[in-house]
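Novice: Compute the structure for the input listed below.
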Amino acid sequence: MSKHKLLVAIFAVGMTAAVFAGCSNEKNTSNGTITSGITLFGNKYTGSYTGELNNGNPEGKGVIEVDGDIVSKVEGTWKDGSLDGKCTITYSDGSIEEGDMVENRFDGEITKTFADGTYNVMNYNSGIPNGAIKYYDSKGTLTDYDWNYEQVPIKKLISQVKDVKYSQLIYYPDNYVGKMIKATGTVESVYEAKINAYITIKDSDGKIYVCKCKNMKVFNGRQSISQTYKVGDKVQVYGYLLKTDMYTHFNDDKSTKYNQYTGTLPYVEVVYSYDVNAGEFNPLNPSYTYEDVAKNPYGYAGMKAKVNGKVNYIELNNKKNTATIKLEVGNKQFYYVNFKYNKKTKVLPAINDEITIEGKYYGIYKEEYIKNVDDIGLVDDDDIEYRYEVYPYINAKNVIENK
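Specialist: I've put the predicted structure just below:
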């Protein structure tokens, strides 16, 4: 699927046929055919638009036949001359892309079907592809799975990685900044911050890498697909070299103190990583066990969830009509659940209620607390250390009380 944002603008440049008779009103609506220009994926095309018009601009349902080598036809719902609503793009190679447009951008679930009948499905957020890419054969069987990182499939990024000696990263970092590298080693430390997780790993030669993983759900296309780790795990990491530096804290998270090592270290923004001993997550055959979901929170993100448990804690946000539920499913095993309630919601669960959650996995939730809270009155604010417990997160569609 395209790696670029979808930006569409259409403008009338002349009449190619008489406007067909329509019932005029104060908005001057009609049906007709006009010659129009269209900017699609940053490329401009001209073509013939046929459909509903308002003051000479596309408004309502219509289709434009495009003279171009990439796109041949765009059909959909138009508003004020732009695509807004259901849309189908037909490409010159015979493939078809279908989904919703919001303000000229793909938004929501988009399907691209190829000439041989195979297709893939992914989600867009304001024109940017995010999260999983699901690949299907012509019979509708799921055959492969991938994830987007900055609008590029991760498998494609990983295929571009080349082995680089550690000394090269240290002494000639400018040659590698912004390039994909890989590192294999044992986790020496794990630091959780508000948005990121930072791990330090030591390779077989005793060399240290500082690795930054975005482990809160993000919509800028830079969501790290990383497992959760503990000290002692052997991991394989793929990511972009940001720089090499000495650290007293972790770059953009000054609240996370860092003084375990001295000297210049490579700093990597992780795109993909996994526990070598546990193995990579297999999205074609997920187990749905708590242990597997907790280990692979963004592997499961977007998959259907159905979980039974006991309400350990619940907090209501009456302004947003949302409830946050901490659901206990085993010994020290918890899910955090977001649930939007409304007038049709009969009963909200209470603490210790047994309930069933139905919805979708959404990554992780970080439960924040302050280290040494009993001593908080004895220290300056700058000395406060925030800590986080990490749990799998579910967006619930239904909350059912088990009676």
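Novice: CA only for contacts and neighbour counts going forward, please
Specialist: Fine.
Novice: got a list of contacts for the helix or strand where Lys310 lies?
Specialist: Assigned by DSSP states H and E, Lys310 belongs to strand 304-317. Strand 304-317 is contacted by residues 322-330, 349-361, 394 when judged by C-alpha atoms under 8 Å, 6 or more residues apart in numbering.
Novice: hmm, which of the residues you listed are the buried ones?
Specialist: Neighbour counting by 16 or more other C-alpha atoms under 10 Å classes 323-329, 349-350, 353-361, 394 among the contacts of strand 304-317 as buried.
Novice: to compare against the first, here's another:
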Amino acid sequence: MFSKKINIICAGTLLCTVLATSQISLVKADDSELILNIATETYTGTYSGDTKDGEPSGEGTFSVSNDNNDFTLSGTWKDGLLEGNVEIDYADGAKTNAQFKNGLMTGTTTEYNADGSYSVYSCTKGRPYGRIYKYDSDGHLNGDDFYYQMRTISSLKAASIEADYNQLLGTSFPDSPQKITGTVAAVFSSSNNCFIILYDNQSHPYVLTYANNSTNKYNQAIVPNLKEGDHITAYGYLQKQDALNSFEDALGRSLLVTDAPENMYSLSDNDLSDILDAVTSSASAAYNENATSTLPFILVFAADVSGSSSFDTTAPSMDYSDIINNPYLYSNIKYTLTGTVKKCVSKYEKGYVQLIISENETNNLFYVKYRYSDGSELPATGDLVTVNGLFNGNYKKIIPDEDANILKNNSSNVPDADDASDDTTVDSANADSNIDSADSSSESIEDVVDDDILEDDVLYDKITYVILYPRLSATDITIQK
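Specialist: This next block holds a predicted model:
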């Protein structure tokens, strides 16, 4: 055991955020001090604990107390790096419990306020992500927030400024996030992203874009599945100034499965196209009107629809229309689905099965992906099944143009969007029976279920329509015999 003066290097004023996003290590500076590396600011404090070869190794405590900071960090160290459980206690009574691996916050983190209320979230290799569960001092879930690129969406919204259209088309990019209020004129999708033509209250056109496939682990915008005519307030950053017709990826007119005919699987391609064209005709007009104009492209992280009900984290409605309209508010929420398999595609070489299931009594359609173990029985088309799973964003049924060309995509080098990683995630089962965690990354192009639409390693250069389904990542499937 020893005690000596050291420095803690830390970025920003929120220690917990910095601890989550930076590797923490103690290195020997000279015979009189050690330096605790986190980022760029310096805090001086005292380390007391076990050491090995001059580095903290074993149980140890770092304490700092001055006019700006007053906290104590206690935990396990290994070769100068934090490893295992760590507790940070603040002078005002607040505290943080976290898990570290190789000096980076990894796993479940709990931040307690002085009044006993607390928040729980997950980190992977120093990167916080997903939903933040908020509880009162009695342990009752009473709200939530979300991380987007390691910042909370609530804080990003608070920092947003009213958009100045002329400035957004100017020669300098604003650093601040923008707030834009207007009406949706058209919605398009590529294989992985959404593109929305929005007219603000002065009739200025914008293009809003975000990832709208399976839930993106670190960069998921909390945006509803928007429709033409929705009056919204969107929040995001200026991404570029460009024309719609310069976009390289194929774009299809986007609609919800509830807007498609119930018998679409039995319709001919021509009949289905005629029906979908009537539903989405105004989208083509909006595209053609703006195709060659230079527009501000806004990478959005959140959007709210005027007049829509607030999402209740403590008791989600589980209504199908709410689920399909708000796929990312429902992400990682548990659901039990019983219904008939309308379509089944087994990917034996990859170890999973993809299903379209019609729910009993309602005929609501869900996309389900199930990663099975060796020896499992697998469902077939027509089977009655019960699925337990977690909501995981949208599934996209892509309908190519009749003269589309097939493009090869090297998906063998792309991680599967529904793969579960070995990272520890928030276990919220002790807080709310409907909420859990799915550690899924969708920074890649997702495999598409329909073998008659798109194979695993193929994309199309022209897309006519994209139909969105609720996506479930199944944890188990029971075949009713």
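Novice: Would you pull the TM-score for this pair?
Specialist: The TM-score (TM-score structural alignment, normalised by the length of the first structure) is 0.79; 373 aligned residues with a C-alpha RMSD of 3.3 Å.
Novice: Filter the buried ones among the contacts of strand 304-317 of the first structure down to just the ones in strands.
Specialist: Per DSSP state E, strands hold the following members of these: 323-329, 354-361, 394.
Novice: so which of these comes closest to Gly131 of the first structure?
Specialist: Tyr361 (12.1 Å; C-alpha to C-alpha).
Novice: What is the equivalent residue in the second structure for that closest one?
Specialist: Under the alignment defined by TM-score structural alignment, Tyr361 of the first structure is paired with Phe391 of the second structure.
Novice: List the contacts of its match.
Specialist: Pro327, Tyr330, Ser331, Asn332, Ile333, Lys334, Tyr335, Pro470, Arg471, Leu472, Ser473.
Novice: give me that answer again for 7 Å
Specialist: Each residue near Phe391 of the second structure by C-alpha atoms under 7 Å, 6 or more residues apart in numbering is listed here: Tyr330, Ser331, Asn332, Ile333, Lys334, Arg471, Leu472, Ser473.
Novice: counterpart of the fifth one in the first structure?
Specialist: Right, Lys334 of the second structure. Matched by TM-score structural alignment, Lys334 of the second structure corresponds to Lys304 in the first structure.
Novice: Tell me how many other residues crowd its match.
Specialist: Using other C-alpha atoms under 10 Å, the number of residues around Lys304 of the first structure comes to 15.
Novice: Now do it against Ile314 of the first structure, distance only.
Specialist: To Ile314 of the first structure, Lys304 of the first structure is 22 Å away according to C-alpha to C-alpha, to the nearest Å.
Novice: did I read that right, Gln202 of the second structure in a strand?
Specialist: No. Under DSSP: H, G, I helix; E, B strand; the rest coil, Gln202 of the second structure sits outside any strand and is assigned coil.
Novice: what's the neighbour count on it?
Specialist: Look at Gln202 of the second structure: counted by other C-alpha under 10 Å, it has 9 neighbours.
Novice: Ok, Lys44 of the first structure next?
Specialist: Lys44 of the first structure has 14 nearby residues by other C-alpha under 10 Å.
Novice: wait, what's in contact with the residue lying closest to it once chain neighbours are set aside?
Specialist: Leaving out its chain neighbours, the residue that sits closest to Lys44 of the first structure by C-alpha to C-alpha, 6 or more residues apart in numbering is Ile38, at 5.6 Å. For Ile38 of the first structure, the contacting residues are Val8, Ala9, Ile10, Phe11, Lys44, Tyr45, Thr46, by C-alpha under 7 Å, 6+ apart.
Novice: which residue lines up with Ile38 of the first structure in the second structure?
Specialist: Checking TM-score structural alignment: Ile38 of the first structure goes with Leu36.
Novice: In what element of secondary structure is its match found?
Specialist: Following DSSP H and E, one finds Leu36 of the second structure within strand 33-37.
Novice: Tell me how far that strand lies from the chain's centre.
Specialist: Offset of strand 33-37 of the second structure from its chain centre (C-alpha atoms, centre = their mean, to the nearest Å): 35 Å.
Novice: same question, stretch 206-225 of the first structure
Specialist: Counting by C-alpha atoms, centre = their mean, stretch 206-225 of the first structure comes out at 13 Å from the chain centroid.
Novice: can you give me the end-to-end distance of it?
Specialist: End-to-end for stretch 206-225 of the first structure, by C-alpha to C-alpha: 26 Å.
Novice: what sits up against that stretch?
Specialist: Taking C-alpha under 7 Å, 6+ apart as the rule, stretch 206-225 of the first structure contacts 125, 128-130, 148-151, 195-202, 265-273, 298-299, 363-364.
Novice: Out of those, list just those in helices.
Specialist: Tyr298, Gly299 (DSSP state H).
Novice: now the contacts of Ile38 of the first structure: which count as buried?
Specialist: Buried members of these, counted by 16+ other C-alpha under 10 Å: Val8, Ala9, Ile10, Phe11, Tyr45, Thr46.
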